[in-house]
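Asks: sharing a model that was predicted from the sequence below.
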Amino acid sequence: MSEQPPTPAAKPVGAPEPEPIRWFGTSWVNRDNGYWPRRVAVSAGALVTAAAAVFVLRLGVEGVALSDNGGYLNALLTAAVAVCSMMAVRRSWKVFTEGKDQLTGWMAEDRSLGAVWIIGGAGALLTYFVRSLVEAPGEALKRASYERAVAQYEKRQAGRSGRPDAKAPGRGKRKH
């Protein structure tokens, strides 16, 4: 007779659920269900996409260089691409390490900076690649939040004794 694997314990009602991460779902909690192959695939995908973005930017810069507008315009365009990339790297790193709600000032969601984030997209993708070498981007934030929620839930559950679903005597009755 073969042994059956143990069935996972049913989660109690009200227990905190981990938030899914794009590309990883909730596999980041226990680092199971294909977490590692996905980490490798996401890292490789970010690197390939960043290379494609750099190639497209290079074509654009070379197109301007071929127009014979002078060295000043070429230098200005190269500097603009570099500045946009640095801004995108800084913003992306801050989102991955501190969370989107920590963005302030010029890094906050501002539609007028959309072109900056597009031009700096290669830098943001390289940031995603570097961060995915350490962990799934955003995993540390989600893990800290989830562990806090679990600790609070366990603390609330430890405070209950007897029948936790039953109401305390005298509660819920109205005195007239």
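Replies: Done, it's in.
Asks: for the rest of this, base every contact and every neighbour count on C-alpha atoms.
Replies: Noted.
Asks: show me the helices in the protein, by range?
Replies: 35-66, 71-98, 114-119, 121-134, 139-158 (DSSP state H).
Asks: let's bring in a second one:
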Amino acid sequence: MPIFSMHNHTRRQALQGLALVCALLLVGCSTAPSSSSSALLRSAASQLSDDQAHDIAIHALGLVGTPYRYGGNTPDAGFDCSGLIGYVYRHRVGTAPPRTVAQLNGWGQPIANGDLRSGDLVVFGAGPAPTHAGIYVGEGRFVHAPSTGGTVRLDQFSSGYWARQKTAFRRP
């Protein structure tokens, strides 16, 4: 029954109830979300399907051999490590990740080494000052843009330099 066709007493109660609901909604909107609710929202928003994760890995593998360029973020201009990650994620899933390695270190959710799947991020020197990042492609391998004068390449965690690095894993 519309509010305007109700009796005065009933209409007043309905309007008071509506005002209470609106007030509660406004109070809820004006408070900052707790860190646990923020993490829950990020978690829900950052889930990639298995197909998307696979597409990310395949696309990254297809860029092996592209020249390294500091600040680069396209195949034509070359890539630095975060530029490579940004390019692949934007083109495969429409997600624009943060631009720096330090920001990537906080993107998505941390995951354990045993839970890795293709498309996850690998962050080296993790902690307060991460230094490098790449995309996990399976079987202990990752694609990254490692250094000036080099090219995007495929490496293994267990090989030489990379085996000695502190590593963190993130799932956007």
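Replies: Cool, the structure landed. On a predicted model such as this, the values are computed, not experimentally measured, just so you know.
Asks: TM value for the aligned chains?
Replies: Superposed pair, TM-score by TM-score structural alignment, normalised by the length of the second structure: 0.24. Supporting alignment: 72 aligned residues with a C-alpha RMSD of 5.6 Å.
Asks: before we move on, back to that, just the helices of the first structure: most buried one?
Replies: Of all the helices of the first structure, helix 121-134 carries the top mean neighbour count, a mean of 21, counting by mean count of other C-alpha atoms under 10 Å.
Asks: please, where are all the strands along the second structure?
Replies: Counting by DSSP state E, the segments of the second structure that form strands are 73-74, 78-79, 109-111, 121-124, 132-138, 141-144, 153-156, 167-171.
Asks: need these in JSON lines (columns: mean neighbour count).
Replies: JSON lines is the format used below for the strands of the second structure (neighbours: other C-alpha atoms under 10 Å):
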{"stretch": "strand 73-74", "mean neighbour count": "19"}
{"stretch": "strand 78-79", "mean neighbour count": "25"}
{"stretch": "strand 109-111", "mean neighbour count": "16"}
{"stretch": "strand 121-124", "mean neighbour count": "24"}
{"stretch": "strand 132-138", "mean neighbour count": "26"}
{"stretch": "strand 141-144", "mean neighbour count": "24"}
{"stretch": "strand 153-156", "mean neighbour count": "19"}
{"stretch": "strand 167-171", "mean neighbour count": "21"}
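Asks: these: which one's closest to H54 of the second structure?
Replies: Ranking the strands of the second structure by distance to H54 of the second structure, with C-alpha to C-alpha as the measure, places strand 132-138 first at 8.1 Å.
Asks: mind checking how far the closest residue to T167 of the second structure other than its chain neighbours is from Q103 of the second structure?
Replies: Nearest in space to T167 of the second structure, with sequence neighbours left out and distances taken as C-alpha to C-alpha, 6 or more residues apart in numbering, is F124 at 4.6 Å. Going from F124 of the second structure to Q103 of the second structure by C-alpha to C-alpha, to the nearest Å gives 13 Å.
Asks: equivalent analysis for V21 of the second structure, please.
Replies: Relative to Q103 of the second structure, V21 of the second structure is positioned 39 Å away (C-alpha to C-alpha).
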